[in-house]
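S.K.: Using only what follows, build the 3D model:
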Amino acid sequence: MKLVFYNGVNEIGGNKILLEDKNTAVFLDFGKSYKEHTKYFEEFVNPRSVHGLKDYLELDLLPPQISLYREDLLEMYQKEEPKKFQKLNQQKQNIDAVLVSHGHFDHVGYLSFLKETIPVFATKETKDVLETYAVIKPSSLENEILYINFPHSLPAPQRKKKKRNFHLIKNFKPFTMKNLTITPIFIDHSIPGATMYLIQGSKNYLYSGDFRLSEIPLSYLNSIYDFLKKQRIDYFLCEGTRITENIVLSEKDVLEKAIHIAQNVSGLIVADYSLADITRFKTLNQVALLTKRRLALPFNYFAYLAYLKDKKIDVGDFSNVVLYEKKKGNLKKWERELLKKYPYINSQEIRNNQSKYLVILNFYQIQELIDFEPNKDSYFLRAITEPHSEESEISEERFANWIKHFKMQGLTEEGKFERVHISGHISGKELEEFISKIKPDVVIPIHTEHPEEFKKLHKNVKIVEKGETITL
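M.R.: Next up is the predicted model:
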């Protein structure tokens, strides 16, 4: 029995954790580590996809067990780096499955490199999200999650599409993977379809994925506690993104603050939020309704919600939502289809009727403010998390410069954004409650920059390092 932590420890995200027990090997997520990625790359400096695996293996962004990876990518690597290939090929690692906790790219972003035959288990909602991403996100090697374009060495038009081996899971419905019994426990996060996994082999392991308690109905939360109390949790692999924070807020707090702000704005309201976060969309839509505004969404935000709505995912009231037709040189096929199917407005309509709209724009769409011509009566509502890296802090400063230029409201006296946000991650205070309820024997901190803080919550904490293998 062993656990190998390729990524996901002493960092936020990038989870790639290998569990081996009873002759069965499963990966707990296979995500992109943004911490490791940004050591070498930034927005316009990226891994060279024309070389397939080469850059990723050289910079230790992927595990060195090359038997995990797609045949077409291995053939490319063998031709370009025969000596390195031969050396790495001596390390054989067979994988029986990948257990996906949710659809954020720091948990699924490197699935694209794996053999498409490896079974991948996920919720229906996660698969729906990934199908939507496959349409609205730019085509790239890292976005070949549900399908691969094969072989990668050929020009894109000559490649054939292959399906990845996805399996859908159901809440509290155990399934077997060789000699392990695995039970999904659906949980709440800032994206649809998040789940924990209870994995039963020689020992019992609980993998948290990413989660929070604030938006879970008490009756369902108690059912989770009741189920886990009946199990012996030997090892709890537990996320701790916000372990140092003890303030417990809910989306209701976000709604109340946003309404208070919006009711005092006579001009245009512009907001941003994480595209995947349907809970936040519902909040902002409610703000728009209560202040008698229409909610205008650019192509990518609108498509994400419309596609998920078509897949029977609850995205809330869509009657007040309108598509904002951002002027573009060339529209993609899916953008043209949206314009045919849904009513839309342009920048002139927003400019002439600023008090009637709440418009969503992220940093990469902020230039649209030039066409809207907001003024001192307008407000920018920042409904997204604070920056967590030097690069994102620089982007944040640029973002604020746009708001200052148009003399919009929404910045503090220090020039920082007045945020309206709660995290998709559990606070330290709630985590203490969760751990005390389920009573694991050992806690292993993951998805955190402060693993030592767990020692305040539990008497038996095992802190691990990137690349470490622990034998159980």
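
S.K.: from here on, contacts and neighbour counts on C-alpha atoms
M.R.: Will do.

S.K.: Do a quick rundown of the strands in the stretch 51-200 of the chain.
M.R.: Secondary structure of the stretch 51-200 of the chain, counting by DSSP state E, counting those that start in this stretch: strands at 97-99, 120-123, 147-150, 160-163, 166-169, 175-177, 180-186, 195-200.

S.K.: In TSV, list the ones you listed along with mean neighbour count.
M.R.: Listed next are the strands of the stretch 51-200 of the chain as TSV, based on neighbours: other C-alpha atoms under 10 Å:
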stretch	mean neighbour count
strand 97-99	23
strand 120-123	22
strand 147-150	20
strand 160-163	14
strand 166-169	16
strand 175-177	13
strand 180-186	21
strand 195-200	24
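
S.K.: One more, please, to line up against the first structure:
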Amino acid sequence: MNNFRNPKKKSVCFLPLGGTGEIGMNCYLYHYDGKWLIVDLGVTFSDQNIPNADIILPDLQFIIERKNDIVGMILTHAHEDHIGGVPYLYENLGSVPIYTTPFTASVLKRKFTKQNQPNISTLKYNTNYNLGPFNIEILALTHSIPEPNAILIKTSEINIFHSGDWKIDPLPIVGNPIDKTKIEKIKKETINALICDSTNIFNVTPSGSEQEVRQTLDEVFRKHKQGKIIVTCFASNIARLETIGFVSKKYNRSCIFLGRSLKRIYEAALENNYLNTVPKFLNQDDGKLIPDENTVLVCTGSQGESRAALYKLVFGMNPNFSLNEKDLVIFSSREIPGNEKQITKIKNKILRSGANFIDDKFPKIHVSGHPSQEELEKMYKWVNPELLIPIHGEFSHLFEHIKFAKRKGIKKTLLVENGDLVQLDKDRPSIIETVKYGRKIIIGNKMFSKTDRVIQNLKNSNINNSVQIVFIINNSDDLVVKPVIFANTIIDDQDITENEKLHKKISKVFYECHSTGITDELLKNSLKSKVRSVILKDYGIRPLTSIRIVRI
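M.R.: Prediction:
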């Protein structure tokens, strides 16, 4: 067990294990009367120091060692940086009860198999819940996804307002408006601590409304009369999907999904009576015969991800659609720092194809889901907290949020990073200890610690997690010999290169993909996808896969 003294039983404590000093991977713990409450359990997707990582999770060893004292986990909303870690770590936490609203529950359930569903209870507004020594109430906010919630956490010692992710959108397209009246009422009970989103602290003006994006997309669609319109956005932005559906209908276009995550979110939305006012979105097979001038492709991959639908479309790997000079690609999203290179690669390819694009430099093609300084100041007035602790930001965001709060009259502030155990004393809140924290890395379906030898090898570039397969074929398009496999992966390479069963499976894949008249380029693209699926199923990894076809 960690070298750590448990807090005094009646101490109210706050402990972030992810999400402070970084954007993403949110995970926050609250302690009182010997019990622990978890708020959110998210992931992040990129770390320049860990190449080939699919997903990065917070290391929860601290709370896993205390899992018998966990009273529950509350999920504020359905974004991956708040719920994405649950499927990977749920069993390690002792299958704790999860509390959230219906839409988030629907999204989360789709991350588990039907046989292994989590224990989820749905929360209602204007209702109090007792979770051990914590009294809980959720309050409706607005964000870029349905049902974002703040949490009012009451103990017999103090009251805490945990904001979650939020903005002020006076006329949200989807979901409830912000419950300003309810939020203003709670300050009568004295809010001792506000734990608050810092993402947009450097923005002075309001974040903007989804209604403004609707007006912008309407104008863009109106002017683009020929060719396909391709829109890429964050899959979870249901309001954006509703707008795309609304505007597409207005200009006699049908919406077609490209990307599995979009389909899952769409199904969860319909299940909760969202998106039921726009025409049904189609899958690729149903939409591939629609004329270009009546087509809108809605794609995953706004951040340049090489496995996402937009990348495959732009680089000619989609079997049903391709770009041409009449097409327009709309990036209805912002560039997340660190992804510029991948996104630029896609934009260059779009232009080379003769198509065009517009991105977040175009006014109101995207609006943020996080509060600006103006919105933060309003929240301070509504809640009137005695103490502010900024979260959900890099160190610079947290530091600036502290400065801003002081300028606006917040008397007590505390700058906290991951691992800092904060005692929320009414008079003198302070960091009393730093606990062990860190990251877990998912590659394929395997989990590693940053100190594992495999991860160290990846960081030192001794392993690039790649597989190359050479198919040697004759004039009759038959394999002359079994596929030749070269591997440089996180597992024993001989286990891949000399595995007879794997060779047989890959040979079978070759004949499944091959058809009379198929070009080598199309064959390679088809083989690449199928071979990666075989390796993932057998070995639990997603290597960079290259295919070479040699004709003799």
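
S.K.: sorry, back to before: of the strands of the stretch 51-200 of the first structure, which approaches residue 235 of the first structure most closely?
M.R.: Smallest distance to residue 235 of the first structure across those (C-alpha to C-alpha): 9.9 Å, for strand 195-200.

S.K.: contacting residues around that closest one?
M.R.: Contact with strand 195-200 of the first structure is made by 99, 101-102, 123, 180-188, 204-209, as judged by C-alpha atoms under 8 Å, 6 or more residues apart in numbering.

S.K.: buried residues in stretch 281-290 of the second structure?
M.R.: Applying a neighbour-count criterion of 16 or more other C-alpha atoms under 10 Å, one finds 281-282, 284, 287 buried in stretch 281-290 of the second structure.

S.K.: and which of those residues is nearest residue 14 of the second structure?
M.R.: residue 281 (43.2 Å).

S.K.: what residues are up against the closest one?
M.R.: Here residue 281 of the second structure is in contact with 245, 254-257 (C-alpha under 8 Å, 6+ apart).

S.K.: what about 6 Å?
M.R.: 255-256 (C-alpha atoms under 6 Å, 6 or more residues apart in numbering).

S.K.: quick one: it from residue 258 of the second structure, how far?
M.R.: To residue 258 of the second structure, residue 281 of the second structure is 10 Å away according to C-alpha to C-alpha, to the nearest Å.

S.K.: Pretty sure residue 107 of the first structure sits against residue 33.
M.R.: No - Residue 107 of the first structure is beyond contact range of residue 33, at 8.4 Å (criterion: C-alpha atoms under 6 Å).

S.K.: surely residue 417 of the first structure meets residue 409?
M.R.: No - contact criterion C-alpha under 6 Å: residue 417 of the first structure and residue 409 do not qualify, at 9.4 Å.

S.K.: Check the gap between the residue nearest in space to the middle of the second structure and residue 320 of the second structure for me.
M.R.: Geometric centre of the second structure, nearest residue: residue 80, 3.1 Å, by C-alpha atoms, centre = their mean. Residue 80 of the second structure sits 29 Å away from residue 320 of the second structure, going by C-alpha to C-alpha.

S.K.: count of residues packed around the residue in the first structure that residue 342 of the second structure lines up against?
M.R.: Using TM-score structural alignment, the partner of residue 342 of the second structure in the first structure is residue 395. As a burial measure, residue 395 of the first structure scores 15 neighbours (other C-alpha atoms under 10 Å).

S.K.: can you count the residues close to the nearest residue to residue 395 of the first structure once chain neighbours are set aside?
M.R.: In space, and not counting its chain neighbours, residue 395 of the first structure is closest to residue 363: 7.9 Å by C-alpha to C-alpha, 6 or more residues apart in numbering. Taking other C-alpha under 10 Å as the neighbour definition, residue 363 of the first structure ends up with a count of 13.

S.K.: Please, where are all the helices along the stretch 251-400 of the first structure?
M.R.: For the stretch 251-400 of the first structure, the helices defined by DSSP state H, counting those that start in this stretch cover 251-262, 278-290, 299-310, 333-341, 347-352, 369-372, 390-405.

S.K.: Turn these into TSV, columns for distance to residue 164 of the first structure.
M.R.: Shown next, in TSV, are the helices of the stretch 251-400 of the first structure (distance: least, C-alpha to C-alpha, whole Å):
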stretch	distance to residue 164 of the first structure
helix 251-262	35
helix 278-290	26
helix 299-310	20
helix 333-341	23
helix 347-352	41
helix 369-372	41
helix 390-405	33
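
S.K.: Looking at the buried residues of stretch 281-290 of the second structure, spot the one nearest residue 268 of the second structure.
M.R.: Nearest to residue 268 of the second structure among these: residue 281, at 13.4 Å, using C-alpha to C-alpha.

S.K.: hang on, the earlier thing: Serialize the buried residues of stretch 281-290 of the second structure to JSON lines and add fields for distance to residue 331 of the second structure.
M.R.: Below are those laid out as JSON lines (distance: C-alpha to C-alpha, whole Å):
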{"residue": "281", "distance to residue 331 of the second structure": "19"}
{"residue": "282", "distance to residue 331 of the second structure": "20"}
{"residue": "284", "distance to residue 331 of the second structure": "20"}
{"residue": "287", "distance to residue 331 of the second structure": "21"}
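
S.K.: what does the lengthiest helix in the second structure correspond to over in the first structure?
M.R.: In the second structure, ranked by residue count with DSSP state H as the criterion, the top helix is helix 520-539. Using TM-score structural alignment, helix 520-539 of the second structure corresponds to no residues of the first structure.

S.K.: which residues in the stretch 51-200 of the second structure form helices?
M.R.: Using DSSP H, counting those that start in this stretch, helices in the stretch 51-200 of the second structure cover 61-64, 80-83, 86-89, 102-109, 180-186.

S.K.: how about the ones you listed in a markdown table, adding distance to residue 215 of the second structure?
M.R.: Output for those, formatted as a markdown table (distance: least, C-alpha to C-alpha, whole Å):
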| stretch | distance to residue 215 of the second structure |
| --- | --- |
| helix 61-64 | 47 |
| helix 80-83 | 28 |
| helix 86-89 | 37 |
| helix 102-109 | 26 |
| helix 180-186 | 26 |
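
S.K.: and residue 254 of the second structure, what pairs with it in the first structure?
M.R.: In the first structure, residue 254 of the second structure lands on residue 294 (TM-score structural alignment).
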